[in-house]
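> Predicted model and sequence follow; I will ask about them next.
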Amino acid sequence: MSQRVTPRSFLTSHLRTRAAVLAAGMGVTAVVGAGIAAAADTKAVTGNTAKAVQAQADAQAKAAETKTAEVKKTAEVKKTAEVKKAAKAKKPAQPAKKKASWVDPVEQYTISATYAQAGGMWQSAHSGQDFAVPNGTEVKATHGGTVVKAGGNGAGDGPAYGNAVVINHGNGAYSQYAHLSQVNVQPGQVVKTGQKIALSGNTGNSSGPHLHFEIRTGANYGSAIDPVKFLRGKGVQF
């Protein structure tokens, strides 16, 4: 029986074909692997981009909320200011406090001898109101007017008064201040209510530092009236 012999050319062709198929298979595998890797990279990039976009959106939303809150706060402050302004506009204006027309001649005093009080220290009854104050206490004009007498010897009313001042207030009203340690005005000088005119003292017929105060209907001694009653009628309280 004869043996069949395969030609060498056939074997060579077969091997080449098989090698080509294997190479093609490996190429396909490589291509598929590369595609999978590329897809994975694309997915990672897409995820990072989405996170960045979301973060930007969150930041913008927060900024918008902050701006809205600021605008709201500004509006509330403005509204409050407008309400206060409107309330102030509606509130009636308070009249200016009227200055006192007549005042006490001294402050922080103790009332001692009173008007018409009897006693051996006076020629007759006491002609004024005494205010016990320390020596050198500021003496003020009880009302505006013109100084008509000022100086020693009771300003012409006698040594018993010591240093004295008399002011004409008009309408038949005069005030007299006596036993002064210092006189700070002169005849003819115009003074205002509450203006300093002298310092209290213990000159003349005096038993201690005090201010002797009179209200008169004339400039000279002998025309005195009750000074407390007069000043109370002017709104001054003792």
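Okay, I see it. Numbers count the residues shown, from 1 in each chain.

> only C-alpha atoms for contact and neighbour calcs from this point on.
Noted.

> Check the offset of the longest helix seen in the chain from the chain's centre.
For the chain, the longest helix by residue count, based on DSSP state H, is helix 8-90. Taking CA atoms, centre = their mean, to the nearest Å, one finds helix 8-90 lying 59 Å from the centre of the chain it belongs to.

> Ok, stretch 89-106 next?
21 Å.

> Going by neighbour count, which residues of it are buried?
By 16 or more other CA atoms under 10 Å, the buried positions in stretch 89-106 come out as W102, V103, D104, P105, V106.

> which strands and helices sit next to the lengthiest strand in the chain?
Longest strand in the chain, counting residues (DSSP state E): strand 173-183. Strand 173-183 is packed against strand 163-170, strand 196-200, strand 211-216, with contacts defined by 3 or more CA pairs under 8 Å, 6 or more residues apart in numbering; DSSP states H and E.

> Put this next to the previous one:
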Amino acid sequence: MFQRVSSRTSRVSLLRTRAAVITVGLGASVALGAGVAAAADAPSAAPAAGIVQAQSVVQAKAAKVTVVEQAKVQAAAKKAAAKKATAKKAAAKKKISWIDPVRKYTLTASFNQAGSLWHAKHSGQDFAVPSGTPVMAAHGGTVVKAGGNGGGDGPAYGNAIVIKHGGGTYSQYAHLSRIDVRVGQIVKTGQRIALSGDTGNTTGPHLHFEIRTTPNYGSAIDPVKFLRAKGVHV
């Protein structure tokens, strides 16, 4: 009787021991599996963070390049606009490089007008202005005649000046009360060269103005038509 009970007790203890071992084993397996899973997940998080960081660096560089490129484009556009404005200004200046020889005038006797006042026909355009009105070079050039007796063209012109310009063009200013330049002097467009007057053959104070193809009398062309072709509003 005692042996049977003992044998039964031994069996129960053995079963309990086996159950405990299995339980411990299962727990270890679960723990080990969780560890393995955690170990498996841990490395994947690090590369993901690295990729995000790399993308951020690339995006930052791209943004920086974009800003630089935009600055270059804006600078190029600004330079082109400035160049265009300069060219436009130069063209405008070139277009109006000729000017009226006097300001605030009235046009009187015109080119090629017939009449008893002239030996033949009128050789220029008269600008009626008071004596002492500043007379300006209609265009830059070199003074080739200056003085009384029409600068050598005759007493009818009184005191006169002739300026040589480029392209075989000359301008003449006559009936002056005062001459402020000398032969050989270089003058600029708009520079004062004399004062208007009433010298020579006149019926009142005015400026007699001619455009010539030579420095001498007899080669005049229509000065008003010439100036208007140069952009001057006569």
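Nice, I can see it. Fair warning: this is a prediction, and the values are worked out from it, not measured in the lab.

> How close are the two chains, by TM-score?
Here the TM-score for the pair of chains, by TM-score structural alignment, normalised by the length of the second structure, is 0.62; 152 aligned residues with a CA RMSD of 1.8 Å.

> Follow the chain on from the longest helix of the first structure and name the next helix or strand.
The first helix or strand that comes after helix 8-90 of the first structure along the chain, using DSSP states H and E, is strand 110-111.

> in the second structure, which spans are strands?
So, for the second structure - with DSSP E - the strands run 106-107, 125-128, 134-136, 141-147, 159-165, 169-179, 186-187, 192-196, 207-212, 220-221.

> can you list those in CSV and add mean neighbour count?
As requested, the strands of the second structure are arranged in CSV below (neighbours: other CA atoms under 10 Å):
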stretch, mean neighbour count
strand 106-107, 13
strand 125-128, 21
strand 134-136, 22
strand 141-147, 21
strand 159-165, 27
strand 169-179, 25
strand 186-187, 17
strand 192-196, 23
strand 207-212, 27
strand 220-221, 20
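
> Mind putting those into CSV with distance to P47 of the second structure?
Formatted as CSV, these follow (distance: least, CA to CA, whole Å):
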stretch, distance to P47 of the second structure
strand 106-107, 91
strand 125-128, 92
strand 134-136, 84
strand 141-147, 81
strand 159-165, 82
strand 169-179, 85
strand 186-187, 81
strand 192-196, 84
strand 207-212, 88
strand 220-221, 91
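
> G25 of the first structure: which of the helices and strands packed on strand 173-183 of the first structure is closest?
strand 196-200 (124.8 Å; CA to CA).

> Which residue range of the second structure does that closest one align onto?
Alignment of strand 196-200 of the first structure against the second structure: residues 192-196, by TM-score structural alignment.

> Quick one: average offset of that stretch versus the first structure, please.
Aligned to the first structure and superposed, stretch 192-196 of the second structure gives a mean residue distance of 0.4 Å (mean CA distance after the TM-score superposition for the first structure).

> from the chain's centre, how far out does that stretch sit?
36 Å.

> same question, stretch 11-30 of the second structure
Centre to centre, stretch against its chain (CA atoms, centre = their mean), the figure for stretch 11-30 of the second structure is 94 Å.

> so where is that stretch in the first structure?
Counting by TM-score structural alignment, stretch 11-30 of the second structure falls onto no part of the first structure.

> Which residue in the first structure occupies the aligned position of I99 of the second structure?
Using TM-score structural alignment, I99 of the second structure pairs with V103 in the first structure.

> what's the spacing between its match and S112 of the first structure?
18 Å (CA to CA, to the nearest Å).

> List of residues touching the longest strand of the first structure?
Identification of contacts with strand 173-183 of the first structure by CA atoms under 8 Å, 6 or more residues apart in numbering yields 135-136, 142, 150-151, 154, 161-169, 197-206, 209-219.

> still on that earlier bit, contacting residues for the match of I99 of the second structure?
Applying CA under 8 Å, 6+ apart to V103 of the first structure gives the contacts A141, T142, H143, T193, G194, V236.

> quick check, nearest of those to G35 of the first structure?
G194 (107.6 Å).

> tally of neighbours for that closest one?
19 (other CA atoms under 10 Å).

> which residue in the second structure lines up with G144 of the first structure?
Using TM-score structural alignment, G144 of the first structure pairs with G140 in the second structure.

> Was I right to think that match contacts V187?
Yes. Counting by CA atoms under 8 Å, V187 is a contact partner of G140 of the second structure at 5.4 Å.

> Out of the contacts of V103 of the first structure, which comes closest to P92 of the first structure?
Closest to P92 of the first structure out of the contacts of V103 of the first structure is V236 (29.0 Å), distances taken as CA to CA.

> Quick check: the closest one vs V165 of the first structure, distance?
To V165 of the first structure, V236 of the first structure is 21 Å away according to CA to CA.

> try D226 of the first structure
Per CA to CA, D226 of the first structure is found 18 Å from V165 of the first structure.

> and A132 of the first structure, what is it in contact with?
Contacts of A132 of the first structure (CA under 8 Å, 6+ apart): Y109, T110, I111, S112, P209, H210, L211.

> Aligned to it, what sits in the second structure?
Aligned partner of A132 of the first structure by TM-score structural alignment: A128.

> One more: A224 of the first structure?
Per TM-score structural alignment, the equivalent position to A224 of the first structure in the second structure is A220.
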